[in-house]
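Novice: Below: sequence and its predicted model.
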Amino acid sequence: MFDPKKLEQVAKQIQDAMPQPVKELGNDVEQKVRQVIQAQLGKLDVVNREEFDVQTQVLLRTRQKLNDLEQKMAELEAKLDAEAKSDNA
């Protein structure tokens, strides 16, 4: 769901910002930070970029179809009005 490279980058930035005695704890700190970040991100109600892009494309296609149908409906209504006027004349 989340880009592992970005997650690793954030974990490294947090580790780099820690005081030296904490850094000496080694890879355990980085692993724990990564686990905490991933757990917190997992709680968020979000979608990844790929899913968002797919849904955006679906929405755009749906909007275009709706516009096309509205235009056809307006044309049919105009045609019916014209026929009704000619029948009444």
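Specialist: Received it, and whenever you're ready, just let me know what you need.
Novice: When you work out contacts or count neighbours from here on, use the C-alpha atoms and nothing else.
Specialist: Fine.
Novice: which element is the most centrally placed residue in the chain on?
Specialist: Central residue of the chain (Cα atoms, centre = their mean): F52, 2.7 Å from the mean position. Using DSSP states H and E, F52 sits in helix 49-88.
Novice: Quickly note the distance from the residue nearest to the centre of the chain to L66.
Specialist: Taking Cα to Cα, to the nearest Å as the measure, F52 and L66 are separated by 21 Å.
Novice: Also I14?
Specialist: If you measure I14 against L66 using Cα to Cα, the figure is 48 Å.
Novice: and the comparison structure, right after this:
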Amino acid sequence: MIDPKKIEQIARQVHGSMPKSVLEFGEDVEKKIRQVLQSQLARLDLVNRETFDVQTQVLLRTREQLALLEQRITGLEDKLNAASTAKHEE
């Protein structure tokens, strides 16, 4: 979820950049901007930074495990090929 403080900051920036004639409507405009921002951001398929960092670490560990498994398979295949070659030579 998006940090409410960030939404508040964006809403203030948008509100501050509006023409004075619109600003005369006051706080209602800022509230509406905040509501629209929250609504639009909620539609996006976003994750927070903590979840992203956790998933990045999970992916790195998974890649490391995959590399180790690939090495083990290669080693087992080499042993199997060596054993097969030795049997054929007998």
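Specialist: Yes, it's here. All of these numbers come straight from a predicted model, not from anything done at the bench.
Novice: TM between them?
Specialist: Remark: TM-score between the superposed chains equals 0.89 [TM-score structural alignment, normalised by the length of the first structure]; 89 aligned residues with a Cα RMSD of 1.3 Å.
Novice: With the second structure overlaid, how far apart is the helix holding F52 of the first structure on average?
Specialist: Overlaying the second structure shows helix 49-88 of the first structure at a mean distance of 1.1 Å from the equivalent residues (mean Cα distance after the TM-score superposition for the first structure).
Novice: What range does that helix cover in the second structure?
Specialist: Taking TM-score structural alignment as the measure, the second structure aligns residues 49-88 with helix 49-88 of the first structure.
Novice: can you give me how far the matching stretch is from the chain middle?
Specialist: Here the centre of mass of C-alpha atoms in stretch 49-88 of the second structure, compared against the chain's by Cα atoms, centre = their mean, to the nearest Å, lies 25 Å away.
Novice: same question, stretch 34-45 of the first structure
Specialist: Stretch 34-45 of the first structure sits 18 Å away from the centroid of its parent chain (Cα atoms, centre = their mean).
Novice: Check which residues of it are buried.
Specialist: By neighbour count on 16 or more other Cα atoms under 10 Å, the buried set for stretch 34-45 of the first structure is R34, Q38.
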